[in-house]
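Chemist: Sequence plus the predicted model coming up.
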Amino acid sequence: MKSLIRKGWRPLLVLILLFIIWEITTRVLDIPSWLMPSPSEIWLEGVTSWASFTKHLSSTALLTVGGFMIGCSIGIGTAVGLHLLPRVREAIYPLMILSQNIPIIVLAPLLVIWFGFGLLPKMIVITLICFFPVAVSALDGFKQTNEEYIHYMKMAGATKGQLFRKVEWPHALPAIFSGLKISATYSVMGAVISEWLGAQKGIGVYMTLASSSFRTDRVFVSIFIIMLLSLLFFGSIVVLEKVFVKHRKEDE
């Protein structure tokens, strides 16, 4: 906590200075609020519209958590399977990389055509966004296991399953959590994109309605809430990482 306070004041100071410059610029240049609202106007709008905004926030948060858990579970499961089956990995891994070259914003309308406007296409969007970082990070973590430990376990007569559980999985945890942190930040963006497919509520819907009515202040409120939500998810993964990785180090 002390380390966070000691290191965190610098970016916080820069952020405050940016807001001050932003506020002064909008007032001096007399920029219309529909074009570029000042931070004070954005804050005021956020406070006054918070009651109506909470339902959109809760919808996006639930969608994000669900898609994140599904995508990361599939990513870790796929990484484990490909690691234990090298020949399958050689055939599948290039296809995984190619799949990431398809823009989600282009794939989203196709998902609506195939699966309708329900929950399924939205979950698929978030799952696709969260899947790849976790899968690739986990595979890299398995590969970076200390060869001396593996050699020692083989000499002790360990089976492939025991080798994975006792050595490869624990040593891959830091890499896996790196992928989880990336997916945690991307998952909120994926949820907002998925809500553009035709949801009835959510931050994505709120942003669409605000931009179509030139309520730029509400658009910025949505942007800041998305940023805070991403930081919250990221921080949660950091806390879990400290717990699990610390336990692994203590076991060693």
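Modeler: That came in fine, so what should we check first?
Chemist: alpha carbons only for contacts and neighbour counts from here, please
Modeler: Fine.
Chemist: any chance you could map the helices in this structure?
Modeler: 2-28, 39-48, 50-84, 86-99, 104-115, 119-143, 147-155, 160-163, 169-195, 203-212, 216-251 (DSSP state H).
Chemist: Which elements pack onto the third one?
Modeler: What that stands for is helix 50-84. helix 86-99, helix 119-143, helix 169-195, helix 203-212 (3 or more CA pairs under 8 Å, 6 or more residues apart in numbering; DSSP states H and E).
Chemist: Swap in 10 Å and give it another go.
Modeler: For helix 50-84, the packing partners by 3 or more CA pairs under 10 Å, 6 or more residues apart in numbering; DSSP states H and E come out as helix 39-48, helix 86-99, helix 119-143, helix 169-195, helix 203-212, helix 216-251.
Chemist: let's bring in a second one:
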Amino acid sequence: MLLWGLASRSGIPHFLLPSPLAVAEALWVNRAYLGWHTLITLSEILSGLALGVTLGVTLALGMILSPRLQRWLMPLVLTSQAIPVFALAPLLVLWLGFGMSAKVAMAVLVIFFPVTSAFFDGLRRVNQEYLDLARSMNASFGAQLRHVRLMAALPALGSGLRMAAAVAPIGAIIGEWVGSAEGLGYVMLNANARLQTDICFAALFILVLLTLLLWLAVDTLLHRLIDWSPE
């Protein structure tokens, strides 16, 4: 913050680097405007997070239950990550329109992979001794899945959820950049076009704060739910 303040006083034009005080003033003066667009982006992020986590968990369970399904799904999952998100954004806007659906879909694309990867890895790397013990007690495959694999994979799922919370805003913001008339991504683009850099910085500050709060909320919830794990 000190370096930022010094840099803003070193002769750099205000429209290139506003001072921290100017950004704080922009936050206060435009609080209603920024608040409304923050709610829009937050709703997109939370919707994308819920759908992305659901999709990721479903894919991981499907692949662990069916090796044949795994052989079909894994290449598709990897392909979805090989294509740059920016390349898919215009297509999603074209298919789903300029409303909320395209932004949520972008968030889902960014979120589901870390959840799928982490949870599938956790389900696959269960201590063999636990599985042998369950089999010695005549536990069915379903019972082994519920009471052994799922319980052992919860810490891995927690890691995937933390990653998902950290990257969730990326998809929503990219979607807003490509085509939107609301949300923090729209605010940043609009402010940048008008050389209102202080508002652009204010929107960026809110976005960073949202990401930190979302990660902390997920981390706190996970610690309460799986505080028994070695993690």
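Modeler: Arrived safely. All of these numbers come straight from a predicted model, not from anything done at the bench.
Chemist: Superposing both, give me the TM-score.
Modeler: The TM-score (TM-score structural alignment, normalised by the length of the second structure) is 0.95; 230 aligned residues with a CA RMSD of 1.4 Å.
Chemist: now the helices of the first structure in CSV, with mean neighbour count?
Modeler: Listed next are the helices of the first structure as CSV, based on neighbours: other CA atoms under 10 Å:
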stretch, mean neighbour count
helix 2-28, 12
helix 39-48, 16
helix 50-84, 19
helix 86-99, 12
helix 104-115, 14
helix 119-143, 23
helix 147-155, 13
helix 160-163, 13
helix 169-195, 23
helix 203-212, 19
helix 216-251, 16
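Chemist: Q162 of the first structure maps to what in the second structure?
Modeler: Matched to the second structure by TM-score structural alignment, Q162 of the first structure sits across from A143.
Chemist: Of all the helices and strands packed on helix 50-84 of the first structure, which one is nearest G75 of the first structure?
Modeler: Comparing these by their distance to G75 of the first structure (CA to CA), the top pick is helix 119-143, with 4.4 Å.
Chemist: Specify, as a residue range, where that closest one falls in the second structure.
Modeler: Under TM-score structural alignment, the match for helix 119-143 of the first structure is residues 100-124.
Chemist: ditto for stretch 84-97 of the first structure
Modeler: Under the criterion TM-score structural alignment, stretch 84-97 of the first structure matches residues 65-78.
Chemist: who touches that stretch?
Modeler: 56, 59-64, 79-80, 82, 109, 112-113, 116-117, 141-142, 145 (CA atoms under 10 Å, 6 or more residues apart in numbering).
Chemist: Just list the residues touching R135 of the second structure, thanks.
Modeler: If you count contacts by CA under 10 Å, 6+ apart, R135 of the second structure has them with E129, F141, A143, Q144.
Chemist: Can you tell me, leaving aside adjacent residues, what's nearest to R27 of the first structure?
Modeler: Nearest non-adjacent residue to R27 of the first structure, counting by CA to CA, 6 or more residues apart in numbering: S38, 7.7 Å away.
Chemist: Mind telling me what the one you found corresponds to in the second structure?
Modeler: In the second structure, the residue paired with S38 of the first structure is S19, using TM-score structural alignment.
Chemist: How about A184 of the first structure?
Modeler: Aligning on TM-score structural alignment places A184 of the first structure opposite A165 in the second structure.
Chemist: correct me, but that match touches V218?
Modeler: Yes - shown here, A165 of the second structure and V218 form a contact pair, counting by CA atoms under 10 Å, at 7.1 Å.
Chemist: ok, the most centrally placed residue in the second structure to L222 of the second structure distance?
Modeler: The second structure has A168 as the residue nearest its centroid, 1.7 Å off, counting by CA atoms, centre = their mean. Distance, A168 of the second structure to L222 of the second structure, by CA to CA, to the nearest Å: 17 Å.
Chemist: Tell me who's in contact with the closest residue in space to P121 of the first structure that isn't next to it in sequence.
Modeler: Spatial nearest neighbour of P121 of the first structure, excluding adjacent residues (CA to CA, 6+ apart): L111 at 5.5 Å. By CA under 10 Å, 6+ apart, the contact set of L111 of the first structure is F117, L120, P121, K122, I124, V125, S194, L197.
Chemist: Of the residues you listed, which are reproduced in the second structure?
Modeler: Among these, the ones whose aligned partners also touch in the second structure (both residues aligned by TM-score structural alignment, their matches' CA atoms under 10 Å) are F117, L120, P121, K122, I124, V125, S194, L197.
Chemist: how about A203 of the second structure, what's its partner in the first structure?
Modeler: That one, A203 of the second structure, aligns with S222 by TM-score structural alignment.
Chemist: That match is in contact with I203, isn't it?
Modeler: Yes - with contact defined as CA under 10 Å, S222 of the first structure counts as touching I203 (6.4 Å).
Chemist: got any residues that touch both of those two?
Modeler: F53, H56, L57.
Chemist: What separation do you get for the first one and I42 of the first structure?
Modeler: As judged by CA to CA, F53 of the first structure and I42 of the first structure stand 14 Å apart.
Chemist: shared neighbours of these two, anything?
Modeler: Going by CA under 10 Å, 6+ apart, residues that sit against F53 of the first structure and also against I42 are R218, V221, S222.
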